[in-house]
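Engineer: Compute the structure for the input listed below.
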Amino acid sequence: MAKSERFHAYVLHKRPYRETSMLVDFFTLEQGRMSAVAKGARGNVKSDRKSLLQGFQKSELDLSGRSNLKNLGKIEASGVAFSLNEKALYCGFYLNEILSRALPDGEPFEDLFANYEHTLLQLSSVKSNELRSLEPILREFELSLLHTMGYLPDFEHDCESEKPIQADYAYYFDAASGFVQTHPANKLAIMGIDILEMTKGEYFDDDKQSVRRAAKIVCRAALRHLIGDKPIKSRELFLLT
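Structural biologist: Reported below is the predicted structural model:
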């Protein structure tokens, strides 16, 4: 029997497996995304394993096995779970979904793990339930994910001419290559000033709506390039509220 190893982790996704077990995808500090069988997690057992396999709860757990699909051993809470309400909860589901689809198996991303925790803290601290208060937090994490995975574009140069981005020029974002100059009438055109201000995190200011729009266009296109065209289910939750 393979020796078990201890990990610090969050649950990203879980689904039923056989009669009483679950397949669980974890985001671990030590090895990135890992999948495991949680035996008896759906059964009528007296252990608290089922309650610990919840989203936004940091845990310490033991995983064993030689294949990519591990076996979950001991699991215990490591700190208080982040409390997310209403739209912030949907944002949390969104983070978990894009991580599940973007992360390869068994590769550590310690900085991204720290950013994920920081993002959950931000979401749990937001007092307003308005999406405009939550979107900048999502953009910041999306950009962090894109940077980690090598999909963040060059915000300083036109990818065709290689000339510096000009504040008063309009650009189109091609996820496969970067920004290219376009006509301002293009419905997806982004002004150069907004591209330059994205690098400063200016999308957090309420009066920077054009920068927020630019960040949304860039992140959506780049994420689609990273995780594919399959619809993101958690986005549909926002349409129901």
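
Engineer: Only C-alpha atoms from now on, for both contacts and neighbour counts.
Structural biologist: Fine.

Engineer: ok, which stretches of the protein are helices?
Structural biologist: Along the chain, counting by DSSP state H, helices occupy 49-52, 86-102, 110-125, 131-149, 192-198, 209-227, 235-239.

Engineer: In TSV: these, plus distance to residue 11 and mean neighbour count.
Structural biologist: Below are these laid out as TSV (distance: least, CA to CA, whole Å; neighbours: other CA atoms under 10 Å):
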stretch	distance to residue 11	mean neighbour count
helix 49-52	9	17
helix 86-102	8	19
helix 110-125	12	16
helix 131-149	17	18
helix 192-198	31	20
helix 209-227	19	19
helix 235-239	19	12
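
Engineer: As CSV, the ones you listed with distance to residue 163 would be great.
Structural biologist: Converted to CSV, the helices of the chain look like this (distance: least, CA to CA, whole Å):
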stretch, distance to residue 163
helix 49-52, 52
helix 86-102, 31
helix 110-125, 31
helix 131-149, 22
helix 192-198, 12
helix 209-227, 19
helix 235-239, 36
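
Engineer: Between the ones you listed, which one is closest to residue 71.
Structural biologist: Minimum separation from residue 71 across the helices of the chain (CA to CA) falls at helix 49-52, 13.3 Å.

Engineer: any residues touching the closest one, and which ones?
Structural biologist: With contacts defined as CA atoms under 8 Å, 6 or more residues apart in numbering, helix 49-52 is touched by 41-42, 59, 75-77.

Engineer: Repeat that for stretch 204-219.
Structural biologist: Contacts of stretch 204-219 (CA under 8 Å, 6+ apart): 136, 139, 142-143, 173, 175, 188, 190, 194-195, 197-198, 202-203.

Engineer: Relative to residue 14, which of the residues you listed is nearest.
Structural biologist: residue 142 (22.2 Å).

Engineer: any idea how far residue 51 is from the residue lying closest to that closest one once chain neighbours are set aside?
Structural biologist: The shortest distance from residue 142 to any residue other than its chain neighbours is 6.5 Å, reached at residue 219 (CA to CA, 6 or more residues apart in numbering). Separation of residue 219 from residue 51 (CA to CA, to the nearest Å): 34 Å.

Engineer: same check, this time on residue 78
Structural biologist: Residue 78 sits 13 Å away from residue 51, going by CA to CA.

Engineer: Would you point out the most distant pair within the contacts of stretch 204-219?
Structural biologist: Pairwise distances among those were taken by CA to CA; the largest, 21.4 Å, belongs to 175 and 202.

Engineer: Contacts only, for the residue nearest the centre of the chain.
Structural biologist: Centroid-nearest residue in the chain, with CA atoms, centre = their mean: residue 95, separated by 3.5 Å. Contacts were defined as CA under 8 Å, 6+ apart; by that measure residue 95 touches residue 138.

Engineer: The structure of the following sequence is requested for comparison with the preceding one:
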Amino acid sequence: MALKRFSDEPAFVLHRYDWSETSLVLEVFTRNHGRIALVAKGVKRPTSQFRPVLLPLQPLHLSWSGDAEVRTLKAAHWQGGHVMPTGEALISGSYLNELLMRLLARDDPHERLFDHFTTAVQLLAEKSDAQQLVLRAFELLLLRDIGLLPDLAHESSTLTELDPEQRYVLGQESGLSPAQEGDSQALTGEQWLDLQSAMDQPAPFIPTLRACAACLQALRLPLRNLLHYHCGVRVFKTRQLMLDVQAMTRQRPPTGLDADVPSEPQPTPTAP
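Structural biologist: Below you'll find the model as predicted:
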């Protein structure tokens, strides 16, 4: 029986593992096949044509064969369009990779989510001052695409439409519910409705990005708590990496993964 072959599939490398002295197993996110595993044979050799191409946060075209859990990589080409994010943006991009690794099952296609990820990586590479907005927009669209975000136009328990003048909080299990007085993580009904409307657009990333701008600080903790809950972790590895960098340099850069305590402006550290 002939092996299945797939050619020129848009993809990103999310993670990689040692396979042997010369080979790697790659976890990749593809547009039409979802997250899959590929073995890249001989990629560690200095003469390998794959060596300078198979980098994270780079748009690629991949070809592979096989129908087992781990397929065999046959070709890889850089798609072009932007350079790899660097510094803080590289850690932010690695955080997006970690979310996809934790939340996406293998062989489960998410074409729209792939397009959102492509936009997010491009913006991280080109707009270093918009990292927090990019991360919040992607978190919302990721949770919505995989069915973990409640409808933001209605109270979750009663299914009644939100009152634009009232304030609501997003809970891990309860969804949207009326806020208590003084709740710093609450948004007005109008803000939640704007976010839902933005995500309902045919090309939602940029509208969602703009909608996040008005409620950035209040969104950060509810989304983080929701992601921790569904991923089953206390802290993401990439966030811990940023905290470790800050501890070593005694600096607190205002990135999308930064802690919630305000600080004085400091020079931006270089990602390790």
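
Engineer: which one of the helices of structure 1 lies closest to residue 1 of structure 1?
Structural biologist: helix 49-52 (22.0 Å).

Engineer: now the equivalent of residue 147 of structure 1 over in structure 2: how far from residue 185 of structure 2?
Structural biologist: With TM-score structural alignment as the criterion, the equivalent of residue 147 of structure 1 in structure 2 is residue 144. Look at residue 144 of structure 2 and residue 185 of structure 2: by CA to CA, they are 20 Å apart.

Engineer: One more: residue 75 of structure 2?
Structural biologist: Counting by CA to CA - residue 75 of structure 2 and residue 185 of structure 2 are separated by 47 Å.

Engineer: And the two? Which one has more around it.
Structural biologist: Counted by other CA atoms under 10 Å, residue 75 of structure 2 and residue 185 do not tie: residue 185 has more neighbours, with 17 against 14.

Engineer: okay, the angle between the biggest strand by length in structure 1 and helix 86-102?
Structural biologist: Ranked by residue count under DSSP state E, the longest strand found in structure 1 is strand 5-17. Counting by axes from the mean of the first three to the mean of the last three CA atoms, to 10 degrees, strand 5-17 of structure 1 lies at 100 degrees to helix 86-102.

Engineer: Point out the other helices and strands that strand 5-17 of structure 1 packs with.
Structural biologist: For strand 5-17 of structure 1, the elements it packs on are strand 21-28, strand 59-64, helix 86-102, judged by 3 or more CA pairs under 8 Å, 6 or more residues apart in numbering; DSSP states H and E.

Engineer: what's the second one packed up against?
Structural biologist: In other words, strand 59-64 of structure 1. Counting contacts by 3+ CA pairs under 8 Å, 6+ apart, strand 59-64 of structure 1 packs against strand 5-17, strand 69-77.

Engineer: Please name the residues that touch the residue nearest to residue 196 of structure 2 when sequence neighbours are not counted.
Structural biologist: Residue nearest to residue 196 of structure 2 in three dimensions, not counting chain neighbours: residue 152, with 5.4 Å by CA to CA, 6+ apart. By CA under 8 Å, 6+ apart, the contact set of residue 152 of structure 2 is 176, 192-193, 195-196.

Engineer: of all those, which comes closest to residue 84 of structure 2?
Structural biologist: Closest approach between these and residue 84 of structure 2, by CA to CA: residue 195, at 29.1 Å.

Engineer: Alignment lookup: that closest one to structure 1.
Structural biologist: That one, residue 195 of structure 2, aligns with residue 198 by TM-score structural alignment.

Engineer: Repeat that for residue 76 of structure 2.
Structural biologist: In structure 1, residue 76 of structure 2 lands on residue 75 (TM-score structural alignment).

Engineer: Contacts only, for that match.
Structural biologist: Contacts were defined as CA under 8 Å, 6+ apart; by that measure residue 75 of structure 1 touches 49, 52, 59-62.

Engineer: Turn these into CSV, including distance to residue 125 of structure 1.
Structural biologist: Shown next, in CSV, are those (distance: CA to CA, whole Å):
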residue, distance to residue 125 of structure 1
49, 27
52, 22
59, 21
60, 24
61, 27
62, 31
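
Engineer: Wait, residue 16 of structure 1 touches residue 22, no?
Structural biologist: Yes - with contact defined as CA atoms under 8 Å, residue 16 of structure 1 counts as touching residue 22 (4.5 Å).

Engineer: and the two? which has more neighbours close in?
Structural biologist: Between residue 16 of structure 1 and residue 22, counted using other CA under 10 Å, the more crowded position is residue 22 (21 against 14).

Engineer: What's the match for that one in structure 2?
Structural biologist: Checking TM-score structural alignment: residue 22 of structure 1 goes with residue 24.

Engineer: any idea how far residue 179 of structure 2 is from that match?
Structural biologist: For residue 24 of structure 2, the distance to residue 179 of structure 2 (CA to CA) stands at 49 Å.

Engineer: What of residue 7 of structure 2?
Structural biologist: Distance of residue 7 of structure 2 to residue 179 of structure 2, given as CA to CA: 51 Å.

Engineer: Have a look at those two and say which one is more surrounded.
Structural biologist: Neighbours were counted for residue 7 of structure 2 and for residue 179 using other CA under 10 Å; residue 179 has more, 17 against 13.

Engineer: Could you measure from residue 35 of structure 2 over to residue 115 of structure 2?
Structural biologist: The spacing between residue 35 of structure 2 and residue 115 of structure 2, counted by CA to CA, is 14 Å.

Engineer: same thing with residue 70 of structure 2?
Structural biologist: Taking CA to CA as the measure, residue 70 of structure 2 falls 24 Å from residue 115 of structure 2.

Engineer: Check residue 222 of structure 2 too.
Structural biologist: 24 Å.

Engineer: same deal with residue 106 of structure 2?
Structural biologist: Residue 106 of structure 2 is 18 Å from residue 115 of structure 2, by CA to CA.
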